[in-house]
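>>> Fold the following and give me the result.
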Amino acid sequence: MIRLAANLTMLFTEHGFLDRFAAAADAGFRGVEYLFPYDHDPQVLASSLREAGVEQVLFNLPPGDWEAGERGLASLPGREAEFRDAVIEALRYAEALDCPRVHAMAGLLPVDADAYTRAHHQATYVANLRFAAGEAAKAGRQVLIEPINTRDMPGYFLSRQAQAMAVLEAVGADNLRLQFDLYHCQVMEGDLTRHLERQFPAIGHIQIAGVPQRHEPDVGEVHYPALLSRLEALGYDGWVGCEYRPAAGTRQGLGWGRAHGLTTDH
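From the prediction side, this is the model:
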């Protein structure tokens, strides 16, 4: 059975952040994810989760200076110490929030990156992910990597599915998994069903959104009922993160999810 998680960075923004947990639960979600927890004390977030009766299923490692445009540290040469600190901080939050997985954003390539620069980023990425996976394994957690499309995030180091699978193989850690975002894959490559089938053994988390506007999953060029049915048939027992921007209010756009326990009432 498909289990939907609300991405509280994008959904229920009609509410203050700490009120979004209850709003998600009221709409039928039983899991939540978001980009970053670090603006809030972990015990405050844990209390919000308990009171709403929802599970924390995913969040990202500290990404560097997000406001300055940084989008992760994992592949950035010279930032290894900062990345290691980010891993430790994320795992501290994961422990407090009983969150089983964290996402390590790869970061951006320089605009003038050549083959040498890319190779340096690749080597840094693999080494950093080995460290992250090792620390996460001690804590019983998974680390995820996610190809992100370069239209929404120009210069992102990890953008294609084959690239991600090669990184997983190079690192060789059982708890390093693929965060498979169907929206990003459609923008970059398409052929979603075949990608889903080929990469299924490596998948640790799924995310969805309509393409191309990143609105509700029932709007746009991707037929999600077929993909979610295929996911069920493959035996997926994880979460499906709803990481989209509502075209109007969040609640008004949840009709697509009624088959999976969501409600638009009140």
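>>> Only C-alpha atoms from now on, for both contacts and neighbour counts.
OK.
>>> Next, count neighbours for residue 90.
Using other C-alpha atoms under 10 Å as the criterion, residue 90 is surrounded by 24 other residues.
>>> contacting residues around the nearest residue to it once chain neighbours are set aside?
Among residues not flanking residue 90 along the chain, residue 61 sits closest, at 5.4 Å (C-alpha to C-alpha, 6 or more residues apart in numbering). For residue 61, the contact set (C-alpha atoms under 8 Å, 6 or more residues apart in numbering) comprises 36, 72, 86-87, 89-90, 102-105.
>>> which residue ranges form the helices in this protein?
20-26, 42-52, 80-97, 115-138, 161-171, 182-188, 192-199, 224-234 (DSSP state H).
>>> Name the residues of the third one that are buried.
Judged by neighbour count (16 or more other C-alpha atoms under 10 Å), helix 80-97 contains these buried residues: 80, 83-84, 86-88, 90-91, 93-94, 97.
>>> Could you do the fifth one as well?
Taking 16+ other C-alpha under 10 Å as the neighbour-count basis, helix 161-171 is seen to contain the buried residues 161, 164-165, 167-168, 171.
>>> Nearest approach to residue 154 belongs to which of the helices of the chain?
Closest to residue 154 of the helices of the chain is helix 182-188 (C-alpha to C-alpha; 12.0 Å).
>>> helices or strands next to that closest one in the packing?
helix 192-199, strand 203-208 (3 or more C-alpha pairs under 8 Å, 6 or more residues apart in numbering; DSSP states H and E).
>>> okay, the angle between the first one and helix 224-234?
Orientation check (axes from the mean of the first three to the mean of the last three C-alpha atoms, to 10 degrees): helix 192-199 against helix 224-234 gives 20 degrees.
>>> Here is a second sequence; please produce its structure as well for comparison:
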Amino acid sequence: MSAPSSLKFAANLSWLYTDLPFLDRFEAAAHDGFQGVECLFPHEHPMTEVRDRLHHNGLQLVLFNAAPGSWAQGERGLACLSGREDEFRASVDQALELAAALDCPRIHVMAGLSDPASSTAAWTRYQSNLSWAAQRAAQAGRTLMIEPINTRDMPCYLLSKQRQAHDVVQAIGSPHLQVQMDLYHCQIMEGDLTMQLRQWLPTGRVGHLQIAAVPDRGEPNAGELHYPHVFAELAALNWQGWIGCEYKPRQSGPGGTSAGLGWWRALQAA
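Below you'll find the predicted structure:
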């Protein structure tokens, strides 16, 4: 397999450098050599401050999440929830405005939690809401992402399998709606990761990848996934998109994120 030197990694600032205030994490990521960053909820911080930190540190914001409802009260997205259509639409419009201001091309739209007894109706609402949202994203020149999330970490999350996500994207048929393939979640729910990558990446429907070790969600240098093989596979499949580092550094405290980047330095050296 070819060397993975062309792979592009983005630091997830909601998971990395957490010993620092959020706005200080941009400089830390740039200092470690990242050129791209992603995060969960930039709307929780002053937009002008986020924009200035990106510009000052020469960073590109490659992905963020639309507002998911009340995270503190356990909500994990609005797209499939009954009676929340207006709030969902407002969250999408607000995210598209923020994406324009921050020059971010992709927005992750969370599906929400669903009672299995009402999943049929939830899926219908989900697809209807995403169809509307994809049209708005097209008008704004942005791309919305949907991400299968494992039900061990997020019980009752509506979208948990790659096939489900691809079926929705294919049914809606908009290039402004794509799949966000988190390899940590995919390994937990489905395994056989090499064949999953070979099946889904060539479709052109995957717009973003994320990585973490399994099962501890730490740096991608331990656990049941052999990431050197995964990275070589991505290079062989000619993956051109970003790879988000959405993991929890095993070393806590000051400097823990930087100390755990040996896996990335080894890739760069190779």
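>>> Give me the TM-score for this pair.
Superposed pair, TM-score by TM-score structural alignment, normalised by the length of the first structure: 0.95. Supporting alignment: 258 aligned residues with a C-alpha RMSD of 1.1 Å.
>>> any idea how far residue 173 of the second structure lies from residue 220 of the second structure?
Distance, residue 173 of the second structure to residue 220 of the second structure, using C-alpha to C-alpha, to the nearest Å: 33 Å.
>>> ok, these two, which is more surrounded?
Per other C-alpha under 10 Å, whichever of residue 173 of the second structure and residue 220 has more neighbours is residue 220, with 26 against 14.
>>> so what's the more buried one closest to, chain neighbours aside?
Leaving out its chain neighbours, the residue that sits closest to residue 220 of the second structure by C-alpha to C-alpha, 6+ apart is residue 213, at 4.6 Å.
>>> and the one you found, what pairs with it in the first structure?
Mapped onto the first structure by TM-score structural alignment, residue 213 of the second structure lines up with residue 210.
>>> hang on, the earlier thing: what about the residue nearest to residue 220 of the second structure, neighbour count?
A total of 22 residues lie near residue 213 of the second structure under the criterion other C-alpha under 10 Å.
>>> correct me, but it touches residue 245?
No: the pair residue 213 of the second structure and residue 245 does not pass the contact test of C-alpha atoms under 8 Å, sitting 10.3 Å apart.
>>> Any idea how many residues pack against residue 126 of the second structure?
Residue 126 of the second structure, neighbours per other C-alpha under 10 Å, totals 22.
>>> And it, how far from residue 204 of the second structure?
From residue 126 of the second structure to residue 204 of the second structure the distance is 22 Å (C-alpha to C-alpha).
>>> Same question for residue 265 of the second structure.
Counting by C-alpha to C-alpha, the gap from residue 265 of the second structure to residue 204 of the second structure is 29 Å.
>>> same question, residue 115 of the second structure
Residue 115 of the second structure is 31 Å from residue 204 of the second structure, where distance means C-alpha to C-alpha.
>>> give the contact list for residue 192 of the second structure.
Going by C-alpha under 8 Å, 6+ apart, residue 192 of the second structure touches no other residue.
>>> neighbours around the aligned residue in the second structure for residue 231 of the first structure, how many?
Under the alignment (TM-score structural alignment), residue 231 of the first structure maps onto residue 234 of the second structure. Residue 234 of the second structure is flanked by 22 other residues according to other C-alpha under 10 Å.
>>> still on that earlier bit, which one in the second structure is aligned with the residue nearest to residue 90 of the first structure?
In the second structure, residue 61 of the first structure lines up with residue 66, judged by TM-score structural alignment.
>>> Pull the contacting residues for the nearest residue in space to residue 106 of the first structure that is not next to it in sequence.
Excluding its sequence neighbours, the residue lying closest to residue 106 of the first structure (C-alpha to C-alpha, 6+ apart) is residue 74, at 4.6 Å. By C-alpha under 8 Å, 6+ apart, residue 74 of the first structure lies in contact with 80, 83, 104-107, 124-125, 128-129.
>>> could those be laid out in TSV, adding distance to residue 182 of the first structure?
Putting those into TSV (distance: C-alpha to C-alpha, whole Å) gives the following:
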residue	distance to residue 182 of the first structure
80	30
83	27
104	18
105	17
106	18
107	20
124	27
125	23
128	25
129	23
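>>> Now flag whichever of these is closest to residue 151 of the first structure.
Of the contacts of residue 74 of the first structure, the one sitting nearest to residue 151 of the first structure (C-alpha to C-alpha) turns out to be residue 107, at 14.7 Å.
>>> Not counting its neighbours along the chain, what's nearest residue 38 of the first structure?
Counting by C-alpha to C-alpha, 6+ apart, the residue nearest residue 38 of the first structure is residue 62, at 7.8 Å.
>>> ok, now how distant is the one you found from residue 115 of the first structure?
Residue 62 of the first structure is 27 Å from residue 115 of the first structure, by C-alpha to C-alpha.
>>> which one of these two has more residues nearby?
residue 62 (25 against 8).
>>> separation between the more buried one and residue 55 of the first structure?
In terms of C-alpha to C-alpha, residue 62 of the first structure sits 21 Å off from residue 55 of the first structure.
>>> before we move on, back to that, which residues does the residue nearest to residue 220 of the second structure contact?
Per C-alpha under 8 Å, 6+ apart, neighbours of residue 213 of the second structure: 184, 219-225, 247.
>>> wait, isn't residue 109 of the second structure in contact with residue 146?
Yes: checked against C-alpha under 8 Å, the pair residue 109 of the second structure and residue 146 is within contact range at 5.8 Å.
>>> neighbour count winner among the two?
The neighbour comparison of residue 109 of the second structure against residue 146 (other C-alpha under 10 Å) goes to residue 109, with 27 against 24.
>>> so what corresponds to residue 262 of the second structure in the first structure?
Aligned partner of residue 262 of the second structure by TM-score structural alignment: residue 255.
>>> Same check on residue 14 of the second structure?
So, by TM-score structural alignment, residue 14 of the second structure is matched to residue 9.
>>> Residue 104 of the first structure reaches residue 147, doesn't it?
No: counting by C-alpha under 8 Å, residue 147 is not a contact partner of residue 104 of the first structure; they are 11.0 Å apart.
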